[in-house]
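Show me how the following folds:
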Amino acid sequence: MASSVASSVASGTVDAKTLTGASTPFQSANYGVRNYSAPVKDSNGHDPANYKAAPVLPTWQFATSDPTGGKLTFEREVAPANGWHTWSRKGKVTVTGGSGATASRVYTVFNGQQLVAAINEAQNDPKIIRVVGHIDLRWSSNNTVFKEYTSYSDQKMGGSIMLPSNTTLVGINDAQGRPARITGTTILIGSELANGAVDAETGYKAWIAAGKDSEDYPTWTRNIIIRNLVIDAPWDVNPEDSANAYADAMTLSRAQNIWIDHVSMGDGDTPDSLASDTRHDGLLDIVRGSDYVTVNGSYFFKHHKTTLIGNGDSGRAWSDDGRLHVTLSNNFYDRLESRLPLNRYGQVHMFNNYIYGLTDSGVSADLKFGSGVDPRYKSNMLLENMYFEITALATDSFCKKAIDGGNGTNPIGFRSSGHQLLSNKGGNTTPIAWDGQCGYAVPTGANVWTPPYTYTLQTATAAKASVVANAGAGKLK
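I've put the predicted structure just below:
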């Protein structure tokens, strides 16, 4: 499987690595370095009185040796041509990540400090980083010293990993077959930088006003592959307020050509029920002008705010309008509360996903389904052949649960067909065919789009069985 990148790049496409350069500055150096500062009250509402360490710690699965002996298998694979990640404003691309890494740019890491060191050494060079065991930036000294985050500042910078361009980050199953795991650590891909101006928006608008190509604006992070990892959403030790935490499990910001495959993401050992306020933010957010992203074969479970695509309405048009092309396919959304996804501006293609939710009385808050696909301001979505199974819910209520825009904001267009819908209400065990349009208008004229990539579409029923069997970390074939 370790074929050369040259032979793996599809005919007629370009290696996404060639899109990186001056427009993709290395941004990672200040991340992953703890400052152990005391909590302070700031203008964003981070009040020391609200500081609370994670009340439960996981059972650690630290490793000190590589069960593969360093042999590469799937690590050099490039991304398949079946999602928005294969496109760009400069034409068709192949996302290669770190597939072409030289021997000196292939790293096997067993702790957070080794992961940070690998990133800082390789910078934007093509690199493969293989995680074995359990990574958590709260541990240091070769996983022998543990210290909880001491403040918002300590967690924001010291508890985050920033992946640079041209990276393949993968988990390696241990000798017991368990996939590698990342806990207590936010994974960042990209950042919205000002490029010397007063703020990011001013800098970007000045660049465009000068007649320059937005693709050359120097804040992009591009060409990243993430596979076969369990990622636990961090517990926010000092959130903004009782309803808003800061730390996501993974955030894409001004990121392009990203392929996320066979990851498992949830709250891990620290569900929100362990606190009287909100201690988790998103699982996987795709925001701030990010574009050409595919998430497939992944498992999302037991979390409140799952995925946000576009994090604002009119105030974000300068960065998001015409961007946020995202594919979500063959994923398992299991006992989640909301945002599957919540979409503003995004041209989003969802197909062959399985959504399972519980609305039964007495179900704990960490498991109860609130809302699913959430089309909002200027979104334009295409949903095909998905399986919705939401327990104890009347059929005529599905359009307020499975698909609902919530605030009444207007999408550009919405198309939804080929689904199966199942509720066990009244002892029912038979799914029904459902188009799921839920009153939303289909796009017209120039707003009608067709995915510019090939993909295999299963029936909703076949997709459910396939997703349950194959989605998530540890299930790569």
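
going forward, measure contacts between C-alpha atoms and count neighbours the same way
OK.

Quick check: Gly282 vs Gln113, distance?
Using CA to CA, to the nearest Å, one gets 25 Å for the distance from Gly282 to Gln113.

count of neighbours near Ala200?
17 (other CA atoms under 10 Å).

And Gly282 and Gln113? Which one has more around it.
Using other CA under 10 Å, the more surrounded residue of Gly282 and Gln113 is Gly282, with 23 against 20.

Okay, and the more buried one sits in which element?
For Gly282, there is no helix or strand it lies in under DSSP states H and E.

what residues are up against the residue most central in space within the chain?
The structure's the chain has its C-alpha centroid closest to Leu284; by CA atoms, centre = their mean the separation is 3.2 Å. Counting by CA atoms under 8 Å, 6 or more residues apart in numbering, Leu284 touches 248-252, 306-308.

Buried among those? Need that as a selection in ChimeraX.
To isolate the buried members of the contacts of Leu284 in ChimeraX, using 16 or more other CA atoms under 10 Å:
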select :248,249,250,251,252,306,307,308
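
Which of the three states applies to Ser153?
helix (DSSP: H, G, I helix; E, B strand; the rest coil).

Check the one 3 residues further on too.
Look at Lys156: counting by three-state DSSP, its state is helix.

so it touches Asp248, yeah?
No: at 10.2 Å, Lys156 does not count as touching Asp248 under the criterion of CA atoms under 8 Å.

and this one, so I can compare the two:
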Amino acid sequence: MAAPSHRRSLRSRRVLVVTAAAVAAGVGAGVVVMNANAGTVDLYHQTLAAKDGWASSGTGTTGGAKADAAHTFTVSTRAELVKALGSVTDTAPRIIKVKGTIDANTNDAGKKLSCADYAAGTGYALSSYLKEYDPAVHGRSKLPSGAQEKARAAAQTRQAKNIVFKVPANTSLVGVPGTAAGITGGMLQIQNVDNVIVRNLSFAATEDCFPQWDPTDGDDGNWNSAYDSVTLRGATHVWADHNTFTDAPHLDSANPRYYGREYQIHDGALDITKSSDLVTVSRNRFTDHDKTMLIGSSDSEPAGKLRVSLHHNVWKGIVQRAPLTRVGQVHIYDNYYDVTTLDGYATQYSINSRAKAQVVAEDNYWKVPAGGKVAKLLSGDGTGSVKGSGNLVNGTVTDVVAAYNAASSKKLKTTVNWTPTLTAGLETSAKDLPTTLATTTGAGVLK
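As a prediction, the model looks like this:
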């Protein structure tokens, strides 16, 4: 693909920012040009630049840039965040500035809540649950049902009411620089709404106190948890930028095993499902996680949606789904994948294309340790496509699709039915990504 004239390096990129102050003062058209690295950008009113991935398509993504004073909030507690979000039926533009770290597992008074608090009065006890659904007694042909499963579900519902934050349309959620801004233990739910921006936030320790046992999941059954750190379900025009996602401080290595399977309390980091569409995920850090990003919730998702751009992200200590793609048109460019085992998280694969997904993967950089197999960087079901170009492995241009196909019976198709045009920021060489992305991605680097 020839480099279009609007490409420019990440370091030299300049952005257009519409500031409330400029608009109020009537300065020109209210558009102020600012350097993204000069420390003068109004992060709260900043909108997605033109041609910056799929989320810039059509009406673009502006979040809460037009918020008035009554819909501009600074929050530091869970209760304040809930109040600022309001109702998902209220589509008035809003800006929510997150100052410091918000613990989702607290009550309205700020008291810390434990798993025991959510289970209190429901009748749920893990020991009883394990006894009742032991495969040796309950079998492996059906999901749990009965008193303990109802109690587990009731306790899980209690936790969900506390830790799931429902984001309305036309919202910008932005971390205040210099405050270690983020959410621990919570889930942002962006469901059936349009025009949302999430930036400069750290998401950590999103944990399900009450995973469900499913003996029919795979050959040996699995424990399945319910919460992603950020989940998009039927959402459109979403920009997730400069965020950090991690399991820490409770890593998967600390999870016990029951029925011979890991008691998994983590689900996705950032999942894009249920026909979500027009999404740009840029300059985030994903670390210490297993099932990281799901694009498409099932192989039967309808065609025409799930158009997603992923660029300038860092993936380190990721087991799988970086991302797993289904059905849609997905552009993956200028990402850095370090597949060295980290904190016990060993990579199974990075990119999976299945259910006829149409993936363009270009100018990405993989760091592969000695003994690592290039053929294992990709995965698929035999129906998905990956058109690759300019990808580097340890600094050497490598055809990662050919490497996978040479070793797999479920081969990836190498042509796609579309050509990316919304490619602002695309760098034609991946060689410097390990260095440049080390200091320009994740939460806390925006000023």
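
tell me the helices in the first structure, going along the chain?
5-8, 112-122, 152-158, 200-209, 317-320, 460-470 (DSSP state H).

To Val106 of the first structure, which of the ones you listed lies closest?
Minimum separation from Val106 of the first structure across the helices of the first structure (CA to CA) falls at helix 112-122, 8.8 Å.

on that earlier part again, out of the helices of the first structure, nearest to Cys399 of the first structure?
helix 460-470 (17.9 Å).

what range in the second structure matches the closest one?
Counting by TM-score structural alignment, helix 460-470 of the first structure pairs with residues 430-440 of the second structure.

Check stretch 202-210 of the first structure too.
Stretch 202-210 of the first structure covers no residues of the second structure once aligned (TM-score structural alignment).

which parts of that stretch are buried?
For stretch 202-210 of the first structure, a neighbour-count test (16+ other CA under 10 Å) marks 203-204, 207 as buried.

Output these as CSV; include the columns distance to Phe300 of the first structure.
Listed next are those as CSV, based on distance: CA to CA, whole Å:
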residue, distance to Phe300 of the first structure
Gly203, 36
Tyr204, 34
Trp207, 38
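
And these, which is closest to Thr167 of the first structure?
Tyr204 (25.5 Å).

What separation is there between Val319 of the second structure and Tyr349 of the second structure?
Distance from Val319 of the second structure to Tyr349 of the second structure, by CA to CA: 7 Å.

Same question for Leu126 of the second structure.
Counting by CA to CA - Leu126 of the second structure and Tyr349 of the second structure are separated by 33 Å.

Show me which of these two is the more surrounded one.
Applying other CA under 10 Å to Leu126 of the second structure and Tyr349 shows that Tyr349 carries more neighbours, namely 21 against 12.

isn't the more buried one right up against Lys376?
Yes: judged on CA under 8 Å, Tyr349 of the second structure makes contact with Lys376 at a distance of 5.5 Å.

tell me, what's touching these two both at once?
Counting by CA under 8 Å, 6+ apart, nothing touches both Tyr349 of the second structure and Lys376.

Correct me if wrong: Asp399 of the second structure contacts Ser389.
Yes: using CA under 8 Å, Asp399 of the second structure is in contact with Ser389, at 7.1 Å.

What's the match for Thr157 of the second structure in the first structure?
Under the alignment (TM-score structural alignment), Thr157 of the second structure maps onto Ser153 of the first structure.

Distance check, its match against Ser416 of the first structure.
43 Å.

again with Gly474 of the first structure
31 Å.

next one: Ala209 of the first structure
Separation of Ala209 of the first structure from Ser416 of the first structure (CA to CA): 38 Å.

now swap in Thr359 of the first structure and tell me
From Thr359 of the first structure to Ser416 of the first structure the distance is 23 Å (CA to CA).

higher neighbour count, these two?
Neighbours were tallied for Thr359 of the first structure and for Ser416 using other CA under 10 Å; the higher tally belongs to Ser416 (21 against 18).

Show me what that one lines up with in the second structure.
By TM-score structural alignment, Ser416 of the first structure lines up with Gly388.

Can you report how many residues lie near the nearest residue to Met1 of the first structure once chain neighbours are set aside?
Of all residues not flanking Met1 of the first structure in the chain, Thr73 sits nearest, at 5.8 Å (CA to CA, 6 or more residues apart in numbering). For Thr73 of the first structure, the neighbour count with other CA under 10 Å is 11.

One more: Glu262 of the second structure?
Glu262 of the second structure, neighbours per other CA under 10 Å, totals 17.

That one contacts Ala254, correct?
No: in this structure, Glu262 of the second structure is not within contact of Ala254 by CA under 8 Å, at 9.7 Å.
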